[in-house]
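[1] Provided below are the primary sequence and the corresponding predicted coordinates.
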Amino acid sequence: MREGHEQNKREFEDYAYVLDFLEYGYPEDTRPLHQKKPIAQAFGEKQFVMMELTFKDNQVADLAEKLYIGKGKREKVEFVSKMLKYDQLTPTAKTELLHVIKEAVKAQEERFVEFLNNCGPITNRMHTLQLLPGIGKTSMWKVIEEREIKKFESFKDFEDRVRKNIVDPLSKRIEEELKEPQKHYVLVKWKTTH
């Protein structure tokens, strides 16, 4: 296999959180009821991909429910229908998105603590940390000083030493990167290729 091909290999989601469940499909779908399948708009746990899921017959899901969508045997989901953009989400899904992002961030604490420990400057005048809502120059320097003394071990360790909640800024930045075009994508990596 070629080297370049390895780097472009797409990672697939194994789990997704339900943003909205539509038992009879979209209201604007004009097909007869017996032809419609239940669908959900969902948010991928690792890649942060928004997607539409088609469910098996007689299966339902709750908002924010974590579902297996990987390559193995799926309990509720028949298949991933398509990827979605933010403006294709239902009003309920848009409302639920930030809450679900927070759950995904908490579930991947180790990944984000590593990000906080290793992120660097984007330009001579801007640091990656400054892209997180609520992190200005003062907070940025506090984070840099603290991580030079000792790397952060957890969100709690970060919050104790920096005196700032970090789950909310990380979650809000992910939401911003999903909502509209950004100059710098630091947390939603797949957006850089789309």
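    All right, it came through fine. Not measured: the values here are computed from a predicted model.

[2] please make it C-alpha for all contacts and neighbour counts, starting now.
    OK.

[3] can I assume L19 is in contact with V49?
    No: using C-alpha atoms under 8 Å, L19 is not in contact with V49; the gap is 12.0 Å.

[4] quick one, which of those two is more surrounded?
    For L19 versus V49, the count of surrounding residues by other C-alpha atoms under 10 Å is larger for L19: 30 against 21.

[5] and what about that one, helix, strand or coil?
    Taken by DSSP: H, G, I helix; E, B strand; the rest coil, the conformation at L19 corresponds to strand.

[6] residues contacting it?
    40-43, 63-64, 92-94, 96-97, 100 (C-alpha atoms under 8 Å, 6 or more residues apart in numbering).

[7] just the buried residues of those.
    When those are checked for burial by 16 or more other C-alpha atoms under 10 Å, the buried set is 40-43, 63-64, 93-94, 96-97, 100.

[8] what about versus this one:
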Amino acid sequence: MSDATDDESTLRHAVVLDHLPHGLPGDDRPQYETPSAAYAIGERDFYLYELLFEDEADVSIGDRIVVSPAEERRSIQQLRTVEYEDLSSGATSELDYVVEEIVEANESRFVDFYNDAQPITLRLHQLNLLPGIGKKLRNTILDERKRKPFESFEEVEERVSGLHDPKGVIVERIIEELREDDLKYRRFVGSGD
């Protein structure tokens, strides 16, 4: 899982959270007729996907697969977006780890959130959407980024006293956006940044 290269800039990838070789639960067809299935999460937009595969598909948990554009997909019969509640228990147990890996692999994109976050309203800032970031930490982040943009999570942690896990805070917010369908503000899920 790494940032897209120039050749892959138009491709959208997802990471497999769970593979169901005998198909989806509740599929009443005989086992030999059910396609293997998987749940996956998009690397850019964090959409959750349910995938059905062609017979010859070789898929494992953690695999990085192309989900868009459709003509670039390999062995995928059907793809649809799903909600957190639709995931298998195996997929939900992998979710935190995979989101953390995506954030780590795309560190500059998420560090830029600390550099670029803007006010939402007069009283609410995008930085305040992150768990544990109140007025004091927000103002420290804003002051520090005026001096010089952050270049890594480590630098955010060093320069912002009181923010001990800037990567973990982003991961926690992404998971919250995935689980809670009634959040008023979303910054990561569905954004495709």
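    Happy to help now that I have it. The model shown is predicted, which means the values in this text are computed figures rather than measured ones.

[9] coming back round to it: can you list which of the contacts of L19 of the first structure carry over to the second structure?
    Counting by both residues aligned by TM-score structural alignment, their matches' C-alpha atoms under 8 Å, the members of the contacts of L19 of the first structure that carry over to the second structure are 40-43, 63-64, 92-94, 96-97, 100.

[10] among the residues you listed, which are in helices?
    92-94, 96-97, 100 (DSSP state H).

[11] in the first structure, what residue spans correspond to strands?
    Using DSSP state E, the strands of the first structure run over residues 15-22, 39-44, 50-55, 66-68, 77-83.

[12] so which residue is dead centre in the first structure?
    With distances taken as C-alpha atoms, centre = their mean, the first structure has F48 as the residue nearest its mean C-alpha position (3.1 Å).

[13] isn't it right up against K191?
    No: counting by C-alpha under 8 Å, F48 of the first structure stays clear of K191, with 9.7 Å between them.

[14] between these two, which contacts overlap?
    If you check F48 of the first structure and K191 against C-alpha under 8 Å, 6+ apart, no residue is contacted by both.

[15] the residue of the second structure most remote from its centre and E54 of the second structure, how far apart?
    Distance to the chain centre peaks in the second structure at P30, reaching 34.2 Å (criterion: C-alpha atoms, centre = their mean). In this view, P30 of the second structure and E54 of the second structure are 16 Å apart by C-alpha to C-alpha, to the nearest Å.

[16] what's the match for D27 of the second structure in the first structure?
    Aligned by TM-score structural alignment, D27 of the second structure pairs with D29 of the first structure.

[17] go on, E54 of the second structure?
    So, by TM-score structural alignment, E54 of the second structure is matched to K56.

[18] count the residues that sit near that match.
    So K56 of the first structure, with other C-alpha under 10 Å, has 16 neighbours.

[19] what sits against it?
    Applying C-alpha under 8 Å, 6+ apart, the residues near K56 of the first structure are 37-38, 76-78.
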